[in-house]
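take a look and give me a structure for this.
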Amino acid sequence: MRNKLTFKMNMPEINLYIVIIGIASTILLFYNLYIGCLFFFGFVYIVAHNWRITNIRRKEWTNYIQNLSLDIDETTKKAILNLPIPLCILEFDGSISWYNSKFNDMVESPDLLGVNIDNIVKNLNLRKVLNENKEMYTDIKYKDREYTIVYNVIKNEKEKNAKYLMMLYWLDKTDHLNLQKQYEDEQNSMMLIQIDGYEEVLKSTDEDKRPLINVEIEKMLTSLETESKGALKRTSKDKFVLVMNKKELKKLECDKFSILDKIRKIDYGNNLPVTISMGIGIDGDTVNENLKLASGALDLALGRGGDQAVIKTKDKSVFYGGKSKAIEKTTKVKSRLIGHALREVILESENIYIMGHKYPDMDAMGSAVGIYDICKSCNKFANIVLEETNESIEEFTKRLNSMDYYKNMFIDQDTAIKNCTKNTLVIVVDTHRPNHTECEELLNISEKVVVIDHHRRGVEFINDTVLLFHEIYVSSTCEMVTELVQYMEDNVKINKLTAEGLLAGISLDTKNFAFKTGVRTFEAASYLKKVGADTVEVKKLFNSDIKDFITKADIIQSSKIIDNNICLAYSNAEIDNINIVIAQAADELLNIRDVEASFVLGKKGNKIFISARSLGKINVHVLMEKLGGGGHIDMAGAQVKDVSLQTAYKMVQDIIEENLKEDK
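This is a model prediction of the structure:
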């Protein structure tokens, strides 16, 4: 109501009063001539006075606007002239038409008018700015200073034909970047250090020399502390914590962690080499998060065989070192403990699935059947998930399917997924990578997963396992399963064919007991022989036909020797078991004198299979890991999809040559 009242009390415009007076004076002329004339003359005066005053005020307002525009123009000019950042105005051909004092100070040239901007700064795409018709930004480096150039197009309307100019603002961000770099360099990194196989190394040394090894290790790590300006603390007899800033860590990266090589040279009569594993956590939001990252990095380093440094952030992991083989542990306590725990887990489960990796070999299938027999000894029925067989396990699966003992043992993926629940026990053998398993979906459904594997650990890993048996120094998963059979609480009886499958897996991964063979390997083989494994029948599992021999001969003929000690070969053969043939060919190539490593490629469908073998001096696991594969220091492989054989061959060759450059 108050607003409405205010509206009614507002005074009308003055022109309305004049019109009312004019109408009133006209009406009065009809009723009273004298009074009407008086009012009419008053009306004429008011109109004339109003017209005069309006003109005066219009002129005053025009003058005010003009003066204000002049003031604004003058202020704008002064602001541009005194702008605290470099500024220049360009024609679209790049010539400088105007610049302020800051730009002149930046360029340090007496006369810049008409000079093309390309003579000062290269690669400024001025035409693109005109086409885009919007502000654009370019980062450049000029005279050791970092700038962001802001482009702004303006139109000059005063010209007869509209003229476009370009204003370039030079924002100096050098101090900001230096401060940002200083902040990043001063961030703390957490490093956990562990001496690999500490007890075994000391036992391999004379008792009077053992303290000297300890002193030498601590001396080298203290030297690392001093050089990196960090803080070192020994937390136990074989573990250390080192804190340093990121800048010093980058120096260690550039040096490729030479501390690993220095410690490996410690020699006081020890039969086993002294090596360390380093887990480094950086770029965490807190110190505690860096510690967790470092712990995960150390687990990765140890899971890959030790003697290496792993730098872990929230997004990725970077590996250095890894030149030594893992030290074989003579104690079987862990196998006994895992065997007991596995038995308890099996007894608690009603539904059990066993699976290996895709394209399973005899190590995966032999160990899977070994676990099947363990379950059977515990009066639990288990299934092995197998979608399809391949040449490497075809003979073995035929024998299994022909016996009632293994009746209904194999199931396909769809059946397993359909019947799997969160309480289903899933036992994964011969792999630890989720995407390499026969059926990854089972890992997402089940909450009870057991992993038994001997491969060097990669970045991808099956997490949240109820039981993990991961020993990278062991020759094969079949050896691990054989030890579980031996040392479970109750005596487990295995079938003769199961024993032959386990022995075949050990033979495959050790290349007939030539590689990665320790005392425990022979003990496992001896036990399998004792329970009925026939070595002749095992050999028959690996028999090949004449086509395979011809293909291997062609591979050997295609061999190329790199740096006098690395053999690279390929096969164009279109055969189903090409992955097996190239693996066998890679083994054969190591028989060539002076050859330390071999790489063989073969194609099957849209995949390129790569098999890599080494006598131990060259770490083929690290090389294959760059192609998404993995394995061991002396035996590894990879698969590459949707590329030609020639492209894959070039990729492998480039990786080999890059590794050779790093070692020189």
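
please count neighbours and contacts with C-alpha atoms only from this point.
Fine.

show me the helices in the stretch 451-600 of the chain, by range?
Remark: helices assigned in the stretch 451-600 of the chain by DSSP state H, counting those that start in this stretch are 477-487, 496-510, 519-530, 535-540, 546-557, 578-589.

the stretch 101-250 of the chain now?
Using DSSP H, counting those that start in this stretch, the helices of the stretch 101-250 of the chain run over residues 101-107, 126-132, 174-185, 198-203, 210-227, 246-254.

in a markdown table, list the helices of the stretch 451-600 of the chain along with mean neighbour count and distance to Leu425.
As requested, the helices of the stretch 451-600 of the chain are exported to a markdown table (neighbours: other CA atoms under 10 Å; distance: least, CA to CA, whole Å):
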| stretch | mean neighbour count | distance to Leu425 |
| --- | --- | --- |
| helix 477-487 | 26 | 17 |
| helix 496-510 | 25 | 21 |
| helix 519-530 | 17 | 26 |
| helix 535-540 | 14 | 30 |
| helix 546-557 | 16 | 39 |
| helix 578-589 | 23 | 31 |
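
one step back: right, and the helices of the stretch 101-250 of the chain - which one's nearest Cys478?
Nearest of the helices of the stretch 101-250 of the chain to Cys478, taken as CA to CA: helix 198-203 at 24.3 Å.

returning to that earlier point: any chance of the helices of the stretch 451-600 of the chain in a markdown table, with distance to Leu232 too?
Output for the helices of the stretch 451-600 of the chain, formatted as a markdown table (distance: least, CA to CA, whole Å):
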| stretch | distance to Leu232 |
| --- | --- |
| helix 477-487 | 37 |
| helix 496-510 | 41 |
| helix 519-530 | 37 |
| helix 535-540 | 53 |
| helix 546-557 | 52 |
| helix 578-589 | 45 |
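
returning to that earlier point: mind checking the helices of the stretch 101-250 of the chain for the one nearest to Asp404?
Asp404 lies closest, by CA to CA, to one member of these: helix 198-203, at 46.0 Å.

which one of the helices of the stretch 101-250 of the chain lies closest to Thr521?
Closest of those to Thr521 is helix 198-203, at 18.0 Å (criterion: CA to CA).

and for the nearest residue to Trp98 once chain neighbours are set aside, the neighbour number?
Sequence neighbours aside, Ile89 is the residue nearest to Trp98 in space, at 5.1 Å (criterion: CA to CA, 6 or more residues apart in numbering). Residues lying near Ile89 (other CA atoms under 10 Å) number 22.

this one as well, want them side by side:
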Amino acid sequence: MKRKHWTLTPWFLIFAMAMLMMTMATYSYNKILCYIELGITVGAFTIVIVLSIRFQNYIKGIVKSTAEKIKGFNPEHLEKYKYPVAVSGKDGDILWCNARFRKVMCGGKSPEGESINAYLSGFDISKVCDSEGVDIACDGKEFTAFCVSAGDGIVCHFFENTYYKNIVREYHSTMPCVALISFDNAEDFFNDSDEAYSEIVASVETSLQKWAAEYNALYKRVGTNRYMIIFKDSDIDKMTAAKFPILKTIRSINANHLTATISVGLSRGEKLIKDSEMNARKALEMALGRGGDQVAIIKKDNTYEFFGGKVAAAEKASKVRMRVIANAISRVVADCDKVFIMGHKFSDLDCVGAAIGLQCIMEKSFKRYSKVVINRETSMAKQLIDYASERLEEEIFITPQEAERGVTPRTLLIVVDTHIEHSLESPQLYEKCRRVIVIDHHRKAVNYINNAL
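Take a look at the predicted model:
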């Protein structure tokens, strides 16, 4: 039933009365015309009356059917309810509502005949009926609407909970978000005089303290060139909108052609500071792995969002560190019985070239059985593979299936030219190998291999 039926019925009655008066006026001039007009008027009036009676019976039938289905349903009782209640037909047209509904939801106007969907924030009554409730808003207030089918009608209850929803929003906006900050290239400034190094560190720390003070956040130095700031979740929205200007502020600190940079790992969505700090460590590791000078935000669902990264990543690995890494790899290789070297899907020249070079090192320097795991059919470096196969004494290439059959508890898998699990030539081989080493030059990305030695 449409709203126009409710609004047009009075106009039909007025029009019929006007026609009746015109008919009476015509009687003195032309009786035949008067009788014709009278017949038309009576017919129109009869049709309007019949339709109105049928519609009233329809409303009574819906209300009666609803009352039979709901124990204690009584319009007089519902009229006294302190929360809005409305009864609609199956098509969603409002048949009855209490005074509270008219006052709160309609501004005092009568809504009979309108669609209830207009008061459900666009939800369709047929889809939300008998559901667990839907959250709606009306005139700046928030409600949870429960729609229950009863006979041929639907009873809609609207419970205002603006106050409680504001509390929930405030709770989420004030959840602690731990940010761990690392002064990326502090060692580069350390090569200068102690005085210059101290000035740079002091400038970086002062900038971080001002950043924390801007949001009334807790600032603490947690180690050498390491800092922690605890923000509110609502503060992070402001920072992301501004794309973290702290990165630019730190980059403005420079000396002897060197520019200071920081990496920030930030956690969102955790209720406990302990969990937030743990995730912030992961995010900081991700930011550093991607080259530094950026903010990595980890969310509750373990997805990342990145900001910054405009300064080229500086090479921070010293010769001492490289020697330590080389010695660690040597010990792992010495303790294994065989080595499989694998790259990414659709392997290219640098991937296959790196794998061949490592295979030669494993075979000749460490005297270990080693093979390059590759899919010849999908590789984009077939010429290099054929060239190596022709000139090497032994065949060094095997298929992923052959490698999987040869895995032992002491097998070492070396992954080259990628660090993302789903891009491996054979994820199944990776899952079977307990010992994994990753050698890659790309920026660290999400879904990286996290169990490498």
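
save the helices of the stretch 101-250 of structure 1 as CSV, and put in mean neighbour count too.
Shown next, in CSV, are the helices of the stretch 101-250 of structure 1 (neighbours: other CA atoms under 10 Å):
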stretch, mean neighbour count
helix 101-107, 16
helix 126-132, 13
helix 174-185, 13
helix 198-203, 16
helix 210-227, 15
helix 246-254, 16
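
about what we covered before: out of the helices of the stretch 451-600 of structure 1, the one nearest Leu272 of structure 1 is which?
Closest to Leu272 of structure 1 of those is helix 519-530 (CA to CA; 15.2 Å).

so where is that closest one in structure 2?
Using TM-score structural alignment, helix 519-530 of structure 1 lines up with nothing in structure 2.

elements contacting that helix?
helix 477-487, helix 496-510 (3 or more CA pairs under 8 Å, 6 or more residues apart in numbering; DSSP states H and E).

quick revisit: which helix or strand contains the counterpart of the residue nearest to Trp98 of structure 1 in structure 2?
Using TM-score structural alignment, the partner of Ile89 of structure 1 in structure 2 is Val87. Using DSSP states H and E, Val87 of structure 2 sits within strand 85-89.

how close does that strand sit to structure 1?
The superposed strand 85-89 of structure 2 is, by mean CA distance after the TM-score superposition for structure 1, a mean 3.2 Å from where its aligned residues fall in structure 1.

contacts for that strand?
62-63, 78, 94-98, 100-101, 116, 152-158 (CA atoms under 8 Å, 6 or more residues apart in numbering).

ok, Val324 of structure 2 - contacts?
Residues near Val324 of structure 2 by CA under 8 Å, 6+ apart: none.

mind checking what secondary structure it has?
The three-state label given to Val324 of structure 2 by DSSP: H, G, I helix; E, B strand; the rest coil is helix.

what do we get in structure 1 for it?
Counting by TM-score structural alignment, Val324 of structure 2 corresponds to Leu337 in structure 1.

which secondary structure state is assigned to Lys271 of structure 2?
Lys271 of structure 2 is classified as coil under three-state DSSP.

so what's it up against?
Per CA under 8 Å, 6+ apart, neighbours of Lys271 of structure 2: 175-176.

what about it, distance to Ser115 of structure 2?
Lys271 of structure 2 sits 42 Å away from Ser115 of structure 2, going by CA to CA, to the nearest Å.

before we move on, what about Lys367 of structure 2?
81 Å.

could you point out which element follows the strand or helix carrying Glu344 of structure 1?
Element membership of Glu344 of structure 1, judged by DSSP H and E, is helix 333-347. Of the helices and strands lying after helix 333-347 of structure 1 in sequence (DSSP H and E), the nearest is strand 352-355.

Glu186 of structure 1 against Asn245, yeah?
Yes: counting by CA atoms under 8 Å, Glu186 of structure 1 touches Asn245, with 5.2 Å between them.

so where's the longest strand in structure 1?
For structure 1, the longest strand by residue count, based on DSSP state E, is strand 145-156.

helix 174-185 and that one, what's the angle between them?
140 degrees (axes from the mean of the first three to the mean of the last three CA atoms, to 10 degrees).

which helices and strands sit right next to strand 145-156 of structure 1?
Packing contacts for strand 145-156 of structure 1, counted by 3+ CA pairs under 8 Å, 6+ apart, involve helix 126-132, strand 136-142, strand 163-172, helix 174-185.

show me the contacts for the aligned partner of Tyr142 of structure 1 in structure 2.
Taking TM-score structural alignment, Tyr142 of structure 1 has Cys138 as its aligned residue in structure 2. For Cys138 of structure 2, the contact set (CA under 8 Å, 6+ apart) comprises 105, 119, 121.

which of the residues you listed are conserved in structure 1?
Mapping these onto structure 1 (both residues aligned by TM-score structural alignment, their matches' CA atoms under 8 Å) leaves Tyr119 still in contact.

okay, the contacts of Cys138 of structure 2 in a markdown table with distance to Lys127 of structure 2 next?
Below are those laid out as a markdown table (distance: CA to CA, whole Å):
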| residue | distance to Lys127 of structure 2 |
| --- | --- |
| Met105 | 21 |
| Tyr119 | 14 |
| Ser121 | 13 |
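
and which of the contacts of Cys138 of structure 2 is nearest Leu284 of structure 2?
Closest to Leu284 of structure 2, out of all of the contacts of Cys138 of structure 2 and judged by CA to CA, is Ser121, at 41.6 Å.
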